[in-house]
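Colleague: sequence unknown, structure follows:
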C-alpha cells in the first residue's frame, strides 16, 4: 500500500496550522503564569542601556492617588472599555493622517501588553501582536491585575521602572505614601519618561501635571476607578 505524498502547498498549510496552535498554547501559558507571578523582566528593560531599577509591589501597596493619576492621564475609560478605546484610536488615526505630531491611541491595557510581552517599536506587525495580547490579558487577568502589572513595569524615568522605584527615586518614600501632587508628576512623565522630568518639571510637563492632579478627584468621584477599587 502506497502513501500518497502531500503537495508542497498542503505541507506549508499544515505547518502553518501547527505553528499557529503552538503559538496559541505557548502564549496562553505565558499569560496565565503572569496571573500569579510578577513578570521578571521585559524587553524594554533588557534593551535599556541605563540599567534597571525596579521593585515589584502589590496593588494594595500602591497609593490610589497614583492609580487614579494614571487613569486620568493615560486612559480615562480604562474601566469601561474591553481593552481598546475605539474612539481614541480613530481620533489618533485622523490626527496622524493630517500630518500633525504623531499621537497614539493606546489604552493602559494595550500599553501593558506591549510592555510585558513585546517591544517598543515594530510597526503593524507588533501592533497586531499587541492587540492579540491585549485581548488575552483582558480575558485572563482582568482590570485589577492589568493595572497592577502596568504600575510595576511602566518606565518611570531613566533606568527606572514601576511605582515603587519612582517613589523612592523622586520622593524618597514608598509608593503607598504618594500624594496627589507627587502621583500626578509621575503620571505626567509617563509618555516620555527619558525626556520629561518628574522633579523640577517645567513648561508643558508642569502644567500637565497640575491638570492631572486636579483630575484625580474626578476619577474617584465619577467612579472611573470602580473596576480597581470596588
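Modeller: Okay, I see it. Given the structure is predicted, the values throughout are model-derived calculations rather than measurements.
Colleague: okay, CA-based contacts and neighbour counts for the rest of this
Modeller: OK.
Colleague: OK, contacts around residue 196?
Modeller: Applying CA atoms under 8 Å, 6 or more residues apart in numbering, we find residue 196 in contact with 188-189, 205.
Colleague: What is the burial count for residue 138?
Modeller: Neighbourhood size, residue 138 [other CA atoms under 10 Å]: 20.
Colleague: got the buried residues for the helix or strand harbouring it?
Modeller: Following DSSP states H and E, one finds residue 138 within helix 123-140. Using 16 or more other CA atoms under 10 Å as the test for burial, helix 123-140 gives 127, 130-131, 133-138, 140.
Colleague: Export those as TSV, with columns for distance to residue 68.
Modeller: Below are the buried residues of helix 123-140 laid out as TSV (distance: CA to CA, whole Å):
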residue	distance to residue 68
127	26
130	24
131	24
133	24
134	21
135	23
136	24
137	20
138	19
140	23
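Colleague: picking that back up, so what touches the helix holding residue 138?
Modeller: Residues outside helix 123-140 that contact it (CA under 8 Å, 6+ apart): 28, 31-32, 35, 82-83, 109-110, 112-114, 117-119, 146.
Colleague: how far away is residue 221 from residue 215?
Modeller: 10 Å (CA to CA, to the nearest Å).
Colleague: These two: which is more packed in?
Modeller: Neighbour count, other CA under 10 Å: between residue 221 and residue 215, residue 215 has more, with 19 against 11.
Colleague: leaving aside the residues next to it on the chain, what's closest to that one?
Modeller: Sequence neighbours aside, residue 72 is the residue nearest to residue 215 in space, at 6.2 Å (criterion: CA to CA, 6 or more residues apart in numbering).
Colleague: also this one, for the comparison:
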C-alpha cells in the first residue's frame, strides 16, 4: 500500500513538472520568434526613415569597418552634385532597366533561375535597388537566404523611394575599395577631382570597377576593364531614353 501510494505521488510529481516545463519551452520559442521578427522588420523601418532627404544612411560594410576599428572614408554628396556621367555610366554598367522596373528585374531573374536549373553558370541579376538594399542591410556573397531577404526589401524600397533617392543612396554607399565608400571619396581618391567634375571616361572606369572594387582599381584598369570601358561609354552616350527617371 505504501509503495503504491509512493508511486502515485511520484507520477503526480512528474506530471506537474511536465506541465511546468512545456510552457517554459513555449515561452522561450515565442521569445526567439519575436526576436527574429524584430530584426527582420528593422530594415523596413529604416527604409521608411531613409526616405527623408536629410538622412545619410551607412552600409553594413561601413558599420563593420567601425566595429573593427578600421574606419572608412565617405563624403556624402547630393545627387545634383554628382556628374551625370557617373549616373549614366553606372546605370548602363549595372542596371540598364533601372528606370523601368519595380526594384527587381523579373526577366533577368527568371533567366538566372533557369540557368541554375539547367546547370549553367549564372550571371548577376541584381538591380541597383537590390544592391542598395543588400549594401544597407545584408551581407556580401551569394546565398539563397540573402537573395530571399533582398527581394522584398528592394520592392519595398522602390515603392517608397523615388528613383533619384535610390540612386543617390546607392552612389553614396557603394564600395570602391577597402574602406572607401561613395562616389565623392572614390573620385578624389582615384582621380583627384570631386564627383561633380568626373569625365565620362573616369566615371566609366569607376562604374566597371563596381563588381569587384577590391581587385579592380579605377586608376589602374585591368585588361578586362579596359575592354569594357568603350562598351559602357558608348551605351552611356546613348542613354537618354533610359535615364528619364533621373533627368527629366
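Modeller: Alright, I've got the coordinates. Fair warning: this is a prediction, and the values are worked out from it, not measured in the lab.
Colleague: Drop the TM-score for these two in here.
Modeller: For this chain pair, the superposition-based TM-score is 0.85 by TM-score structural alignment, normalised by the length of structure 1; 222 aligned residues with a CA RMSD of 2.7 Å.
Colleague: Name the nearest of the contacts of residue 196 of structure 1 relative to residue 165 of structure 1.
Modeller: residue 189 (14.2 Å; CA to CA).
Colleague: List the residues that contact that closest one.
Modeller: 156-157, 195-198, 205.
Colleague: quick one: the counterpart of residue 135 of structure 1 in structure 2 from residue 123 of structure 2, how far?
Modeller: The alignment partner of residue 135 of structure 1 in structure 2, by TM-score structural alignment, is residue 155. According to CA to CA, residue 155 of structure 2 stands 21 Å off from residue 123 of structure 2.
Colleague: What of residue 222 of structure 2?
Modeller: Distance of residue 222 of structure 2 to residue 123 of structure 2, given as CA to CA: 20 Å.
Colleague: And residue 113 of structure 2, by the same measure?
Modeller: Separation of residue 113 of structure 2 from residue 123 of structure 2 (CA to CA): 10 Å.
Colleague: returning to what we had before: how many neighbouring residues does the residue nearest to residue 215 of structure 1 have?
Modeller: Per other CA under 10 Å, the neighbour tally for residue 72 of structure 1 reads 27.
Colleague: Helix, strand, or coil at the residue sitting nearest the centre point of structure 2?
Modeller: Nearest to the mean C-alpha position of structure 2, counting by CA atoms, centre = their mean, stands residue 134 at 1.8 Å. Assigned with DSSP: H, G, I helix; E, B strand; the rest coil, residue 134 of structure 2 falls in the helix class.
Colleague: That one matches what in structure 1?
Modeller: Correspondence of residue 134 of structure 2 to structure 1, assessed by TM-score structural alignment: residue 114.
Colleague: Can you tell me what residue 196 of structure 2 aligns to in structure 1?
Modeller: With TM-score structural alignment as the criterion, residue 196 of structure 2 matches residue 176.
Colleague: doesn't residue 62 make contact with its match?
Modeller: Yes: using CA atoms under 8 Å, residue 176 of structure 1 is in contact with residue 62, at 4.4 Å.
Colleague: neighbour count winner among those two?
Modeller: Neighbour comparison, residue 176 of structure 1 and residue 62: the larger count goes to residue 62, with 21 against 18 (by other CA under 10 Å).
Colleague: Name the helix or strand for the nearest residue to residue 146 of structure 1 once chain neighbours are set aside, please.
Modeller: Distance criterion CA to CA, 6+ apart; nearest residue to residue 146 of structure 1, sequence neighbours excluded, is residue 109 at 6.4 Å. Per DSSP H and E, residue 109 of structure 1 falls inside helix 108-117.
Colleague: Now do that helix: which elements does it pack against?
Modeller: Secondary-structure packing of helix 108-117 of structure 1 (3 or more CA pairs under 8 Å, 6 or more residues apart in numbering; DSSP states H and E): helix 43-46, helix 123-140, helix 143-153.
Colleague: what ranges do the helices span in structure 1?
Modeller: Applying DSSP state H to structure 1 gives helices spanning 8-33, 43-46, 64-74, 86-97, 108-117, 123-140, 143-153, 163-171, 180-189, 203-221, 226-229.
Colleague: could you dump those to CSV with distance to residue 52 of structure 1?
Modeller: Converted to CSV, those look like this (distance: least, CA to CA, whole Å):
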stretch, distance to residue 52 of structure 1
helix 8-33, 22
helix 43-46, 6
helix 64-74, 21
helix 86-97, 31
helix 108-117, 14
helix 123-140, 23
helix 143-153, 11
helix 163-171, 10
helix 180-189, 17
helix 203-221, 24
helix 226-229, 28
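Colleague: Nearest spatial neighbour of the match of residue 134 of structure 2, chain-adjacent residues omitted?
Modeller: Using CA to CA, 6+ apart, the closest residue to residue 114 of structure 1 is residue 130 (5.7 Å).
Colleague: For residue 112 of structure 1, see how far away that neighbour is.
Modeller: Distance from residue 130 of structure 1 to residue 112 of structure 1, by CA to CA: 9 Å.
Colleague: Give the full set of residues in contact with whatever residue of structure 1 lines up with residue 215 of structure 2.
Modeller: By TM-score structural alignment, residue 215 of structure 2 lines up with residue 195 in structure 1. By CA under 8 Å, 6+ apart, the contact set of residue 195 of structure 1 is residue 189.
Colleague: could you give the angle of the helix or strand where residue 21 of structure 2 lies to helix 128-137?
Modeller: Using DSSP H and E, residue 21 of structure 2 sits within helix 2-50. For helix 2-50 of structure 2 against helix 128-137, the angle by axes from the mean of the first three to the mean of the last three CA atoms, to 10 degrees is 120 degrees.
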